[in-house]
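1. Got a sequence here, can you build the structure:
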Amino acid sequence: MSCDLGLDTTITLLGAGVLFMLALGLGVWKYRQMVSAEDHRAHPYVDIAHRAALLYSFATLLIAVFVELSAWPAWVNLTAAMVAVFFFLAATVSYITHGLLRDTTNQFERRTRGTAVSMTMLIVGEIGGFGVVFAGFIAGQLG
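-> Okay, here's the model as predicted:
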């Protein structure tokens, strides 16, 4: 049995699944830290990585719905969706890195020029990527 989803939707759903599986794995890491720590808390960035991956997986699922209902060509939808998903993954990987290194409990404590550039790119990528797909949904469903 096969669904007639477009390739853009299928790949976006695959991204949601990857993020959700990552979140589940991060939940195990978080649990292991909680049971072995004196205060029964995971490192703040392990906790953040787990929660972010969970939220990003559902955000990607939501984007997949808008991709499926968008009026834009598949390559536009796929490109826009993958820009957002790339930044979802990049943010999660940065949280994982801080959790592994235990180098900070606040990555903005020692900001650099690179931090501002990275955050600007993330903001433009996530909002822009979704904005394109959302505009396609509006054009396709309400236009």
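
2. going forward, measure contacts between C-alpha atoms and count neighbours the same way
-> Fine.

3. Against Ser2, how distant is the most centrally placed residue in the chain?
-> Geometric centre of the chain, nearest residue: Phe88, 2.6 Å, by CA atoms, centre = their mean. According to CA to CA, to the nearest Å, Phe88 and Ser2 sit 29 Å apart.

4. likewise Leu62?
-> Distance from Leu62 to Ser2, by CA to CA: 21 Å.

5. Between those two, tell me which one has more neighbours.
-> Per other CA atoms under 10 Å, whichever of Leu62 and Ser2 has more neighbours is Leu62, with 15 against 4.

6. secondary structure element for that one?
-> Leu62 belongs to helix 44-68 when assigned by DSSP states H and E.

7. How about the contacts made by Thr12?
-> Thr12 sits next to Thr60, Leu61, Ile63, Ala64, Leu78, Ala81, Met82 when contact means CA atoms under 8 Å, 6 or more residues apart in numbering.

8. Please give the element, helix or strand, for it.
-> helix 7-36.

9. and of the contacts of Thr12, the nearest to Asp47?
-> Distance ranking of the contacts of Thr12 against Asp47, using CA to CA, places Thr60 first at 19.9 Å.

10. Now do the contacts for the nearest residue to that closest one once chain neighbours are set aside.
-> With sequence-adjacent residues excluded and distances taken as CA to CA, 6 or more residues apart in numbering, Thr60 is closest to Ala16, at 5.1 Å. Counting by CA under 8 Å, 6+ apart, Ala16 makes contact with Tyr56, Ser57, Phe58, Ala59, Thr60, Leu61.

11. To compare with the earlier structure, here is another sequence to fold:
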Amino acid sequence: MSPTLSLAQHLALAATGLFFLNGLLTGVWKYAQMRGGDHAHYYVNIAHRTSLMYAFACLLLERFAALSAWSAPVNTAAVIASVAFFAMAVVTYMVHGFLGDTENQLERPHKLGRATLPNLLITGFMVALIIAEIGGFLVLLAGAGRGLGWF
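-> Sure, this is the predicted structure:
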């Protein structure tokens, strides 16, 4: 590990690379589906685009972690919270794309292949995702604001 980069920065940069690679690979998957028909499955498209967007979002997390005045454990936890839920979202999109089971994962009943998932599970996951992604970034934003002397 580089002595000039914190653990939070290393994790965010690793996530950047992995999300970008996943975006490229899901782009091949999308292309293969398009060659076999009119279009790729809705969630294959979503997985492709969100992987690319999350790659760049992780670069933002890295920069804000680098500028943050908070402690290394606080910055690391904030990066992990955001990145973990970014990854869980993309994996969910990929699973739905592979199964071809829905074009709206929030539509009730919640389908996963032939199974039906409980409403509480989906709602709980979405609430946790919102808290982790927004909360993780707010921690880094506030830390960077403090580090840059904004307040």
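
12. In the second structure, what stretch matches the helix holding Leu62 of the first structure?
-> Aligned by TM-score structural alignment, helix 44-68 of the first structure falls on residues 42-66 of the second structure.

13. From the chain's centroid, how far away is the matching stretch?
-> 6 Å (CA atoms, centre = their mean, to the nearest Å).

14. Same question for stretch 98-115 of the second structure.
-> How far stretch 98-115 of the second structure lies from its chain's middle: 20 Å, per CA atoms, centre = their mean.

15. got it, and stretch 74-86 of the second structure?
-> With CA atoms, centre = their mean as the basis, stretch 74-86 of the second structure stands 10 Å off its chain's centre.

16. Report the buried residues of it.
-> Residues Val74, Asn75, Thr76, Ala77, Ala78, Val79, Ile80, Ala81, Ser82, Val83, Phe85, Phe86 are the ones in stretch 74-86 of the second structure that count as buried (16 or more other CA atoms under 10 Å).

17. and the helix holding Thr12 of the first structure with helix 44-68, angle?
-> For helix 7-36 of the first structure against helix 44-68, the angle by axes from the mean of the first three to the mean of the last three CA atoms, to 10 degrees is 160 degrees.

18. Nearest spatial neighbour of Lys30 of the second structure, chain-adjacent residues omitted?
-> Here the residue nearest Lys30 of the second structure, using CA to CA, 6+ apart, is Ala40, at 5.4 Å.

19. what helix or strand does the one you found sit in?
-> Secondary structure assignment for Ala40 of the second structure, by DSSP H and E: no helix or strand.

20. ok, it touching Gln33?
-> Yes: applying CA atoms under 8 Å as the test, Ala40 of the second structure and Gln33 come out as touching, 4.9 Å apart.

21. Between these two, point out the one with more neighbours.
-> Higher neighbour count among Ala40 of the second structure and Gln33: Ala40, with 18 against 15, using other CA under 10 Å.

22. residue contacts, the more buried one?
-> If you count contacts by CA under 8 Å, 6+ apart, Ala40 of the second structure has them with Lys30, Tyr31, Gln33, Met34.

23. Output those in a markdown table, with distance to Gly145 of the second structure appended to each entry.
-> Formatted as a markdown table, the contacts of Ala40 of the second structure follow (distance: CA to CA, whole Å):
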| residue | distance to Gly145 of the second structure |
| --- | --- |
| Lys30 | 40 |
| Tyr31 | 42 |
| Gln33 | 45 |
| Met34 | 45 |
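
24. List just the nearest of the residues you listed to Phe137 of the second structure.
-> The closest of those to Phe137 of the second structure turns out to be Lys30 (CA to CA; 30.1 Å).

25. was I right about that closest one contacting Tyr42?
-> No: with contacts counted by CA under 8 Å, Lys30 of the second structure stays clear of Tyr42, the gap being 9.6 Å.
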